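Visitor: sequence first, predicted model second:
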Amino acid sequence: MSKKWLPILLILLLALALRLAFLADIPPGLTHDEANHGREAMGILDGIFLFYFPLNYGSEPLYSYTAAAFMRLLGEGIVALRLVNVVFGVLAIWTAWLWSKRAFDKRIALTAAALTAVSFWPLASSREALRAGMLPFFMMAAVWFFWEIVAADFTDFSRYKKAGVVVGFSVSIALTLHIYLAARVAWLLFPLFLVYLFLWHRSAFRRAWRPVLAGLGLGWLLAAPMFLYVRAHPYVLTRLDMLDGPLQALRSGQIVPVLQNASGALLAFVWPGYGDQFLAYNIPGRPVFEAVTAVFFLAGIIISLFRWKRPSYAFVLLWFGVGIVPSLITGATANTTRNLAAL
């Protein structure tokens, strides 16, 4: 084995160990969301196959079907249920390392992988049986394929490799839509970046816009059966009616609720006391970043703003902005799950 692989392998092993240790006991017990995913998975094993599950106020299906497969292999129980996000959490770190190495450099890629391996937010989301925990990997996969399309050497790919990259991009988009509600906003990252390329990097735009739009179109086509099912059975999705209060207020001319939610959601990243108050997902009030990593986070935002004309930096700014839109609307509560597309 080449020594160049050793650092990332050690990071991935550390990430796996931290996510596997005492998995059945920490966090203690099952939250209502975890228990419902367990019920859905066991129902699948009993032959109940749905496009969309009515539990959890409406639940996209991919997590529960994957959990059912794990239970088939390992037996029904909390370990099999939670192991899904352990696997996809570690895979997300690996995929993020691959993309960061291509978009930035090896040092940044290893630093990002190491921080993701040990930081509280990604670690906690990988130890809970919540469908949002699968989102970072599939979002990261979509980003990786997208970057292959945008890259300067895409035109040198063979016809089959180009087709494979576009199909990989579209399948990744479709799978995110089968995981969690926030993905219905997250996909906008890609057309927004096309707009950026059109304005500032016209040659990259001309190279990328057709395959990107083709991939997005195919991705939505693959997700269409689920959305048609939801349209025919609206009772399975009550979550939107529970979360759109601020938007309803905005439509009636009341901007204050949205501004309050947005400010709280932003402070939840760095300011103690403003973090997610929901005990099931977070230590109540704990911000996403503690003091030291908050400084690095803010420094990264500032550096990216100064370097916004470089595509990689503009992309991460757009990614963060689009990824946190759900919590900007709904506030800091449960932002640890709603923001996972930005992880």
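Guide: Here it is on my side, so go on. Numbering: from 1, shown residues only.

Visitor: C-alpha from now on. contacts and neighbour counts both.
Guide: Noted.

Visitor: what's near enough to touch Arg239?
Guide: Neighbour list for Arg239: 57-58 [criterion: C-alpha atoms under 8 Å, 6 or more residues apart in numbering].

Visitor: counting contacts, what elements does the longest helix anywhere in the chain pack onto?
Guide: When the chain is scanned for its longest helix (criterion: DSSP state H), the result is helix 202-232. If contacts are counted by 3 or more C-alpha pairs under 8 Å, 6 or more residues apart in numbering; DSSP states H and E, helix 202-232 sits against helix 135-150, helix 159-177, helix 189-200.

Visitor: ok now the longest one, how far from the chain's centre?
Guide: What it means is helix 159-177. Helix 159-177 has its average C-alpha position 17 Å from the chain's average C-alpha position, going by C-alpha atoms, centre = their mean, to the nearest Å.

Visitor: check the last one too.
Guide: The gap between where helix 189-200 is centred and where its chain is centred comes out at 20 Å by C-alpha atoms, centre = their mean.

Visitor: what comes up buried for it?
Guide: 189-190, 193-194, 196-197 (16 or more other C-alpha atoms under 10 Å).

Visitor: want to compare, so here's the second one:
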Amino acid sequence: MVRRLLLLALIVTLGFLLRFVYLGSVPAGFTPDEANQGYAAHSLLKTGLDEWGLRLPLTSFRAFADYRAPLQTYLIVPSVALFGLSEFAVRLPSAIFGTLAIIAVYLLANKLFPKTPQGWPKELPWGEINIGHLAALFVAISPWSIQFSRTALEANFASFLFPLGLLFFLKGVRGNSRLLLLSAVVLGLDLYSYLAAKLFVPLFILAYLITSRRQITKDGLRRLLPFLIVFTLFAAPLYIDALFGPGNVRGKDLAITNFSLGNLTTISNEQYFSPLNTISPQLSRIFSNKIVFTFQRFIGNYVSYLSPTFWFTEGGREITYAVFPGYGLLHLWLLPLIIFAFYRLFVTKEKNLPLLLFWLFLAIIPAAITKEGYRPNRIGSLLTFWEIIAAYGLVEIFSKARQWKTPQGWPQGLPWGGLVSGVIILVSLVSYLNLYFFIAPAKYPSALSFGYRDLLAKIKIYSDKYTTIVFDRGSQAQIFVAFYNRLDPTEYQSSSATWCCWPKSRSTQTNTPPLFLIAAAKPRSSSLSITGWIRLSISPLRLPGGRGLPRENSSFWICSTRIVWANIPSRPLMPVAILSPATLLSFGRKKPTPHLILIF
């Protein structure tokens, strides 16, 4: 037992180091979502209100024209209190929970598969390894877990809360009623961690109870009643908010039933060009309509989350969440282990096979009903599943290896198999860490909003010399100004009441503020409205010129794109290619001056 705990401690230490080393600076950049949650936590800490002036929101926090799950924001509050408002403080809770997920997976794997690799002799050091150690190791070095744990990403919390809640649930249903109550609390908190959990967790519990109704005795039903009551108390406010409040704004926007003009045009074209349309227009509508189109999108999305290329080679498509294209969410060497594991699960008719299948197929549903596929941040509850399955596959391989003949002089149990496995794991881990810590920061900085911290520090140098600072993005720059300048939350709250003036047709991101640092004149109007214009000193603003460019009173344009327009003397509105994702350009003011480019 001591050796097993020592080995687990070594694995957790490895996972801890992979998640905490350079946490504040890698990944390069700091996303608007991270800055938003950090400043919301800062506002709660200082005033008890979020940045919109709401006192201790229970079910959701308002963000960029959407509402996000509240759990992570509240967990960031003590971190900000201890370490101040910084990138490290914002990411710290996610890194902690990502490390704790290693322990949760260890315990759950041993509960699901209480086996040890029979092919490994007890007298060797690795004879103390069990399936939990393998699953924990796989999570500790998993690309998705490292990436999600090093950013303030809500989906990462599900990788800890659901395995832990499932562990307590299984132990509670099969004996300990106190653990069943604890399971209700943990799974209830999981609902507040991310939007997808609100659908997946109830579906999983319902499916398990229906299929296990014969095993659940009358005494078991009595134990389940307190569980259901506690879980319902956690769930009720969320579902009330989702049905009658603003809490599901983001979910409705992303749902595949929210048809765009392009979707409606596609459906109309399919009806028109269908051969059945020559027979009867009504007949073509039977096979080309919104219901069929929605079903096709659901199937396409669902299959995308089962694609080996998504998991093992290409990865996700949203670099914003530090998931880099061209590298899978899982190490490629896990694939044969997973395939063999499923083979053995069906052949041996493993008693927990139905539960595992529920976990796999139900966890994909919340992601499949949203627009587009290949979004790893929408399947947080499924991520640890693969490591547990792969660990089971490796155990079964070594168990079967006992039946193989080994060369004369080699010890039984094929210890060289462990050596080969270790080399493969080490090489793949080093390759991934090279990509993550050295290549990605130079290759994908713009996708992670790199440069705002240094940029705002440089702006302060010029704040007493120029009138206007201009951002080229219209809806998220204000949160970086608030975060890095540590604006007084009361000032932010008093200003936020006047935001969201753009019509919805103008932009879906409707909460860029006319704060004293962020204001602009609306074209052809004397009133202020929402843009991304940053003003560092209070003075009358002039109407922006062509294509939204400022006229002579403007001082700086902060760019995060590859091509910008610069008002260079003698060559006005000249397109300038910039060399970095965060470049500061100066414009002439009152009299012609040379243009200034600050690159960092």
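Guide: Here it is on my side, so go on. Keep in mind it's a predicted model, so treat the numbers as computed, not measured.

Visitor: rewinding a little: the second structure: matching residues for the next helix-or-strand element following the longest helix of the first structure?
Guide: Going down the chain from helix 202-232 of the first structure, the next helix or strand is helix 239-243, by DSSP states H and E. Helix 239-243 of the first structure corresponds to residues 250-254 of the second structure when matched by TM-score structural alignment.

Visitor: give me the mean distance between the matching stretch and the first structure.
Guide: Average distance between stretch 250-254 of the second structure and its aligned residues in the first structure, after superposition and using mean C-alpha distance after the TM-score superposition for the first structure, equals 1.5 Å.

Visitor: in that stretch, what counts as buried?
Guide: For stretch 250-254 of the second structure, burial by neighbour count (16+ other C-alpha under 10 Å) applies to 251, 254.

Visitor: for stretch 317-325 of the first structure, same thing?
Guide: Buried residues in stretch 317-325 of the first structure (16+ other C-alpha under 10 Å): 317-320, 322-325.

Visitor: wouldn't Thr95 of the first structure be in contact with Ala141 here?
Guide: Yes: the criterion here is C-alpha atoms under 8 Å, and Thr95 of the first structure meets it with Ala141 at 6.7 Å.

Visitor: neighbour count winner among these two?
Guide: In terms of neighbours (other C-alpha atoms under 10 Å), Ala141 is the more surrounded of Thr95 of the first structure and Ala141; the figures are 24 against 21.

Visitor: any idea whether Gly253 of the first structure is helix, strand or coil?
Guide: coil (DSSP: H, G, I helix; E, B strand; the rest coil).

Visitor: residues in contact with the residue mapped onto it from the second structure?
Guide: Using TM-score structural alignment, the equivalent of Gly253 of the first structure in the second structure is Val292. The contact partners of Val292 of the second structure, by C-alpha under 8 Å, 6+ apart, come to none.

Visitor: Val292 of the second structure and Thr257 of the second structure: what is the separation?
Guide: From Val292 of the second structure across to Thr257 of the second structure, the span is 11 Å (C-alpha to C-alpha, to the nearest Å).

Visitor: try Leu107 of the second structure
Guide: Taken as C-alpha to C-alpha, the span from Leu107 of the second structure to Thr257 of the second structure is 39 Å.

Visitor: ditto for Gly380 of the second structure
Guide: Relative to Thr257 of the second structure, Gly380 of the second structure is positioned 22 Å away (C-alpha to C-alpha).

Visitor: hang on, Phe104 of the first structure packs against Phe315?
Guide: No: contact between Phe104 of the first structure and Phe315 fails when scored by C-alpha under 8 Å: they sit 11.4 Å apart.

Visitor: show me which of these two is the more surrounded one.
Guide: Ranked by neighbour count (other C-alpha under 10 Å), Phe104 of the first structure and Phe315 place Phe315 first, with 22 against 12.

Visitor: map that one across to the second structure for me.
Guide: Using TM-score structural alignment as the criterion, the counterpart of Phe315 of the first structure in the second structure is Leu355.

Visitor: Ile303 of the first structure now?
Guide: When the second structure is aligned by TM-score structural alignment, Ile303 of the first structure is paired with Arg344.

Visitor: before we move on, back to that, higher neighbour count, Gly380 and Thr257 of the second structure?
Guide: Using other C-alpha under 10 Å, the more surrounded residue of Gly380 of the second structure and Thr257 is Gly380, with 28 against 18.

Visitor: before we move on, what SS does that one have?
Guide: When classified by three-state DSSP, Gly380 of the second structure comes out as coil.

Visitor: so what corresponds to it in the first structure?
Guide: Using TM-score structural alignment, the equivalent of Gly380 of the second structure in the first structure is Leu340.

Visitor: how far away is that match from Arg231 of the first structure?
Guide: 26 Å.

Visitor: again, but for Leu192 of the first structure
Guide: Here Leu192 of the first structure is placed at a distance of 27 Å from Arg231 of the first structure (C-alpha to C-alpha).

Visitor: the match of Gly380 of the second structure touches Phe137, doesn't it?
Guide: No: the criterion here is C-alpha under 8 Å, and Leu340 of the first structure misses it with Phe137 at 9.9 Å.

Visitor: from Ile599 of the second structure, how far off is the aligned partner of Leu135 of the first structure in the second structure?
Guide: Matched by TM-score structural alignment, Leu135 of the first structure corresponds to Ala158 in the second structure. Distance from Ala158 of the second structure to Ile599 of the second structure, counting by C-alpha to C-alpha: 39 Å.

Visitor: of those two, who's got more company?
Guide: More crowded of Ala158 of the second structure and Ile599, by other C-alpha under 10 Å: Ala158, with 29 against 14.

Visitor: ok, the more buried one touching Asp190?
Guide: Yes: counting by C-alpha under 8 Å, Asp190 is a contact partner of Ala158 of the second structure at 6.2 Å.

Visitor: three-state assignment of Leu58 of the second structure?
Guide: When classified by three-state DSSP, Leu58 of the second structure comes out as coil.

Visitor: check contacts around it.
Guide: When contacts are counted by C-alpha under 8 Å, 6+ apart, Leu58 of the second structure touches Pro70.

Visitor: gap between it and Ala477 of the second structure?
Guide: According to C-alpha to C-alpha, Leu58 of the second structure and Ala477 of the second structure sit 26 Å apart.
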